[in-house]
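Enquirer: I'll drop the sequence and a predicted model, then ask my questions.
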Amino acid sequence: MEGRQRIVGWGVLALWVIVIALAAPLAGKLGDVQRNRAVDYLPASADSTQVAKITEQLPGGDSTDLVLVYHREGGLTAADKATAAREVREVTAAHPLLSTPRPVPSEDGSTLLYAVSSTEPGADETARDAFVHDVRETVSGEVGGPGALATDASEVYGSLDGPLLYTTVAVVAILLIVIYRSPVLWLVPLVVAGVADFLSTAVAYALHQGFDISVSGQSTSVMTILVFGAGTDYALLLVSRYREELRRTPRPYDAMAAALRGCGPAVLASSGTVALGMFCLLAADMNSSRGMGPTAAVGVLCALVAMTTLLPALLVVLGRRVFWPLIPAYGSEPKAARRSLFAAMGSSAGRRPLAVLVTGTAALAALALGALNMPGDVKQEDSFSSTPEAVAAMKTLAAAYPEMSTQPLTVVAPTAAATRALDTARATGGVVRAERGRSGGGWTEISVVAAHPPQSAGETATIRELRSALGEGVYVGGSSAEQLDMTDTEARDRRIVVPLVLLVVTIVLVALLRSLVAPLILIAAVVAVWGAALGIGALVFEPLFGYAGSDPGLPLLSFVFLVALGVDYGIFLMHRMREECLNGSDPAAAALTALRTTGGVIASAGLVLAATFAVLVNMPMVPLAELGFVIAVGVLLDTFLVRTYLVTSASVLLGRKVWWPGPLAAKPASTPGSGSEPEPVRV
């Protein structure tokens, strides 16, 4: 019998080898389809998206536009100007340009700029990057402009995958070694998580090819974090239950079957809740958010499949010796544990539940007030934690040419209406000048220079006024307009997606817990955690991390992730509490027992998940770093404050009402506190 069971384990491993082989041709292609331009994040209906599409079809629409910036404090010398002229001639000789670059000096004489535009690279990003690098090797000044910024952004996003993966693996490995205290066991879930990550990249690429799902560096980074974070959480729960069953069951195969029966439903329900929450992002209009939804869900589901099939097969094949030196022998009893931290927490919540609930709620509310101090939307040039050359050039231009925007707005109008659009633009307040540009395909481009700095309140007002004056059928785009459209779209998405996530998660919880009150407690708890985590982020982003603003998508994405992941842990706690009530325990005793028996696993899982998201804080993109910080803080608050104190104290106060209107709400306890207390879950 045992030999046959081992054959089953080896059969599952063989099946996974086949899956990996089939996924290999697709997994390596995901990076090739990433799109990280600001316009790629926007909905197709946005004005700036229409402008980008139309201008690409105009003559020279696939041009790479650069700005060469020569600057010296105190003023450029004659030698500086001669050097600039010579280097520009070298660029002109080496590359076909659309026009001869002309010097534009600043009023104070400290800066000289040359506008360079070439169609040589075409639409190929690799060729564009090569062109930008060649110009930078030729020019001693700073090279900025849209083409240089796109190259710098592409290189930053391209550099994420390796460091992100290595750092995440290292963090998870260290935590697993500490948790398991075994030289071997920690490696098994880590390898399985790596396989799940490999599979998720292949599935995400297939989704992109089949359904045109948007893929960005942000979404793939979050997917990797979710695979390792959520996958390791599922592994902790399964291994913990498997260790218990090995003491009760002689054969590892039977012990694993019992472990899957015991914790499988909770893992399935929690992962399903997270995936459904992610899929709610499909209702977003923002292209990047809509693409992140299925990508993140793929990561969670691949982690679930790997941890409930591949991990059990490996553990069964390796047998009890994988736990060395703390091998759980059949018939053995675990060492008597001292009074646990979670028992102490539960006791304090049980003695003074009202005081604990009021104090904890007040603390979360106070932290949430910090969100009122949230810095304004981060500008495009401030979205890097370091300063790429294109951003440095942009800042130099902004200081040297304060009388005009360094990022002209682009208006596209039907050629028949181009003259009227040009006159309207020139008459609009806040516009310094407007000039007719290229024409083709029935459209004409108009370049508009605003009086205010890029992405300032003044320029934003100018964009809105332009759009209102120009009317339907005429579009206003450019970098600043893209940022404005992003902010407006994110605000719309919050109004749609937030209620949808709450509705979906509530329905799942009601079906799982067969109660209305318990799900509402969990929902209120995770919403409070989100507000508090966002408030903490608002208080530290600028003074501690030096971020000049916050990502417009941060409130929505952090809400979706914290609600879905927070409810994930709530399911483990409430599900165990319901089991205790079904076994006849008093509701207060059931709440404290559930905390005592699941607290260790939930704490370990919370630490792993928070640590994996904290890896994003070290990434060179401000939106990713802010998202990682808020989620990590939220998970820690949820694990050590909300789950342990607030949910427990609320359950103690409400008693059987927590299960209303289900049958448990009216069922009297057979003998309060009767029966032996279950063995605490050990990891």
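Expert: Sure, I can see it.

Enquirer: going forward, measure contacts between C-alpha atoms and count neighbours the same way
Expert: Will do.

Enquirer: helices along the stretch 51-200 of the chain, start to end?
Expert: Counting by DSSP state H, counting those that start in this stretch, the stretch 51-200 of the chain has helices at residues 78-94, 125-138, 146-158, 161-180, 187-211.

Enquirer: now those helices in CSV, with distance to residue 558 and mean neighbour count?
Expert: Formatted as CSV, those follow (distance: least, CA to CA, whole Å; neighbours: other CA atoms under 10 Å):
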stretch, distance to residue 558, mean neighbour count
helix 78-94, 46, 15
helix 125-138, 31, 17
helix 146-158, 20, 20
helix 161-180, 19, 16
helix 187-211, 21, 21
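
Enquirer: out of those, which is closest to residue 617?
Expert: If you check each of those against residue 617 by CA to CA, helix 161-180 wins as the nearest, at 10.4 Å.

Enquirer: what residue lies at the spatial centre of this protein?
Expert: Nearest to the mean C-alpha position of the chain, counting by CA atoms, centre = their mean, stands residue 222 at 4.5 Å.

Enquirer: got the contact list for the nearest residue in space to that residue that is not next to it in sequence?
Expert: Nearest residue to residue 222, sequence neighbours excluded (CA to CA, 6 or more residues apart in numbering): residue 296, at 6.8 Å. Residues near residue 296 by CA atoms under 8 Å, 6 or more residues apart in numbering: 219, 220, 222, 223, 226, 275, 278.

Enquirer: alright, now check it against this:
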Amino acid sequence: MTSRLLTLPAGHTAKWIVLVVVVLIYGGLASQAGKLEGAQKNESSSWLPTDAESVKALDAVKRFPGGELAPAVIAYERRGGLTAADKARIDGTVAKLNADRKPLVLEAQPPVYSPNGAAALIVQPVQPGDGSGDTFQTAVQSIRDRIGEPDAGLDVKLTGAAGFSLDAIKVFSGINGTLLYAAAGIVLVLLIIIYRSPIFWAIPFFSVLLAEGASRGAGYLLAEAGVTINGQTGGILPVLVFGAGTDYALLLVSRYREELRRHEDKHEATAIALRSAGPAILASGLTVIAALLTLSIAEVNSTAGLGPVGAMGVALAMISMLTVLPALLAICGRRAFWSPGLDTIPHPGQTGTDETHGFWRRVGDRVARHPRPVWVLGGIVLLVLAANVLNLDTSQTTGNQFRGSVDSVEGQQVLSRNFPAGASAPADVIVGDAGKAQAVADALKGEKALISDVRVAGRGDAGVQLSVTFKDDPYASTTMDTIPHLRAVARRAGGASTLVGGPTAQEYDLRVSATRDNQLIIPLTLLVVFAILIVLLRSLVAPLLLIVSVIVSFAAALGTGIFVSEHIFGFTGVGPTLPLLAFVFLVALGIDYNIFLMARVREEAIKHGTREGTLRGLAVTGAVITGAGIVLAGTFGALAVLPLVVLTQIGFIVAFGVLLDTFVVRSVIVPAAVIDTGRRVWWPSTLSREDG
């Protein structure tokens, strides 16, 4: 039954039905693709679980008369001291800011001048709205437009929570289009190089492009259903679809071209290719989907949202490669491989890369001579690369998440030089028992090394809201580390119902949730992948070997990425969610190649024994897996074009890890370990006893 379903697109009439039905369904989903960006939520509070203390504090703030506010802080600075003309401009700016204000923009406060006479700030509160970006972005942008350009020697920057949010929204708003074009361009070029045909590349490219459009439309529907999607998820989605989809296309086309050299009938060749490569593609796709779905239990909502969205994208890519692609192959036939001046059209009896020829067979023969030293030495090299994981520093924050010059970051630096640095993002302390508000304020004022000011910001049914200004940069990791202490101080004075929130507390809670997610989801992902490999390979030893190889490969990629990020790119730390995301991508996508390899090795081992089966499997899958690895690394490398540090880091780590897995782990270490283990690698299946 499964075989008949897999080969349905190879039928003489069924190929047309399958093509039309799937294109119509995917086209319908793609019609909603343009709405995905508008459904994204990019404010940090939406990423946190509802039971985080900073989220509870935010909910309480909304019950006060002023409600939740994001201060837009206009920072002025002249290093030699503000002139009379500067002060006249600053005073006049307040009137401009208050004239004909946009929706969500509240009245600007009078300017505050620094004690050293070199700087001034104006605070204009902005209501956050629904957090989706459009109205809020228009509101904050109107403030930025009205403050004007810097004069000679006078710097003018927009910072504060509203400024940081505006810069983040602008960055995220350009992600989808930039990545779509970058990933599509990389895949297009690589397909042309791989197939050396001016025609054939269009078949897999159309299949994956159709899946990408459908995935963005389905992503919008998931957002409407309540899944939290931010710009990071929206940016990673096309990379996943292009990368995974192209990998599956390369595997199927490779087997199809192999069968065209054995069979005259293109329909028969398509059917055999589907029966042979289809189960491996299905197993690989389900492995990636299952691994991504483990993210759904994350406390960090942005990570949890990536789970179903990414799994949906990979599922649509896999289905397209098992329906649209084979239908087009059966329609176009062997002539689609035509290239002027080259003998690229496969025909029966033609010699191709097989188990006795080619580069990868020669690599296998060399590995087979001394398999144990090969995998031991390879493992040592990976462990050396992994050693830098011990220097993992998850101190990346909102304040250093951007690449290049950003107004909000530079404005925060102006404040840090001339005012209490925390003035741009005060903490919110909610005292439920109004009678204890003064005691809480006094206790916090006593923390003179941490706090510069405490004032009452509001009174209401939720109690008393205190606005607490930090002495140091509120986005610095050292300031975030003080949150547990300040919460303890506030609760001792105000009781258990006292809450500490605000941007700094939100960043701290994000780290706590991310740490919990790392500790829970990484082992769970390994168990899920291990279980799928057991079912696929009908063995316990082979899946264990593959899991160990992927773990060490991931550690090597992460260690290398940390070193490169710090010493070459010059970035400070990594985001708290990066280790988990990099792990899931590398394990889920990296295991693909091991599935492609070991599924073919098992098929060959049944006929020729484990040693020869490994060499044949490596020979016939080497080229296609290498091509797939280069494509996947290229698509993830496209993340490096974005001005966000975390996406650049993820892009490098995953791209490097995929190449490491493709050229070292899958091609050298795993075959060496399998050959060294011998038929015991298939234990406890009958193959472990009958293998010759």
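Expert: Sure, I can see it. Bear in mind the structure is a predicted one, so any value in this text is a computation, not a measurement.

Enquirer: leaving out chain neighbours, which residue sits closest to residue 361 of structure 2?
Expert: residue 619 (4.5 Å).

Enquirer: let me fix that, I meant to ask about residue 618 of structure 1.
Expert: In space, residue 618 of structure 1 is closest to residue 625, 6.5 Å off (CA to CA, 6+ apart).

Enquirer: quick one: what's aligned to residue 685 of structure 2 in structure 1?
Expert: Alignment note (TM-score structural alignment): residue 685 of structure 2 maps to residue 662 of structure 1.

Enquirer: likewise residue 390 of structure 2?
Expert: Taking TM-score structural alignment, residue 390 of structure 2 has residue 372 as its aligned residue in structure 1.

Enquirer: re the thing from before, the residue nearest to residue 222 of structure 1 pairs with which position in structure 2?
Expert: Mapped onto structure 2 by TM-score structural alignment, residue 296 of structure 1 lines up with residue 310.

Enquirer: quick check, that match in a helix?
Expert: Yes. Residue 310 of structure 2: assigned to a helix according to DSSP: H, G, I helix; E, B strand; the rest coil.

Enquirer: measure it to residue 141 of structure 2 for me?
Expert: According to CA to CA, to the nearest Å, residue 310 of structure 2 stands 32 Å off from residue 141 of structure 2.

Enquirer: so the match of residue 390 of structure 2 sits against residue 535, correct?
Expert: Yes. At 7.4 Å, residue 372 of structure 1 and residue 535 qualify as touching, with contact defined as CA atoms under 8 Å.

Enquirer: what about those two, which has more around it?
Expert: Using other CA atoms under 10 Å, the more surrounded residue of residue 372 of structure 1 and residue 535 is residue 535, with 23 against 11.

Enquirer: is it true that the more buried one touches residue 375?
Expert: No. Applying CA under 8 Å, one finds residue 535 of structure 1 not in contact with residue 375, separated by 11.0 Å.

Enquirer: now the helices: where do they sit in the stretch 451-600 of structure 2?
Expert: Along the stretch 451-600 of structure 2, the segments classed as helices by DSSP H, counting those that start in this stretch run 477-480, 483-494, 503-537, 541-567, 578-608.

Enquirer: which one, of these, ends up nearest to residue 463 of structure 2?
Expert: When the helices of the stretch 451-600 of structure 2 are compared (using CA to CA), the closest one is helix 483-494, at 11.0 Å.

Enquirer: which residue packs closest to residue 303 of structure 1, ignoring adjacent ones?
Expert: Counting by CA to CA, 6+ apart, the residue nearest residue 303 of structure 1 is residue 231, at 4.8 Å.

Enquirer: residue in structure 2 paired with the one you found?
Expert: Correspondence of residue 231 of structure 1 to structure 2, assessed by TM-score structural alignment: residue 245.

Enquirer: any figure for the gap between the residue of structure 2 most remote from its centre and residue 530 of structure 2?
Expert: The centre of structure 2 is farthest from one residue, residue 84, which by CA atoms, centre = their mean lies 49.4 Å away. The gap separating residue 84 of structure 2 from residue 530 of structure 2 is 71 Å, by CA to CA.

Enquirer: that's a helix at the residue nearest to residue 303 of structure 1, yeah?
Expert: Yes. Counting by three-state DSSP, residue 231 of structure 1 is part of a helix.

Enquirer: with adjacent residues omitted, what lies nearest to the counterpart of residue 487 of structure 1 in structure 2?
Expert: With TM-score structural alignment defining the correspondence, residue 487 of structure 1 maps onto residue 511 in structure 2. Using CA to CA, 6+ apart and skipping residues adjacent in sequence, the residue nearest residue 511 of structure 2 is residue 576, 5.8 Å away.
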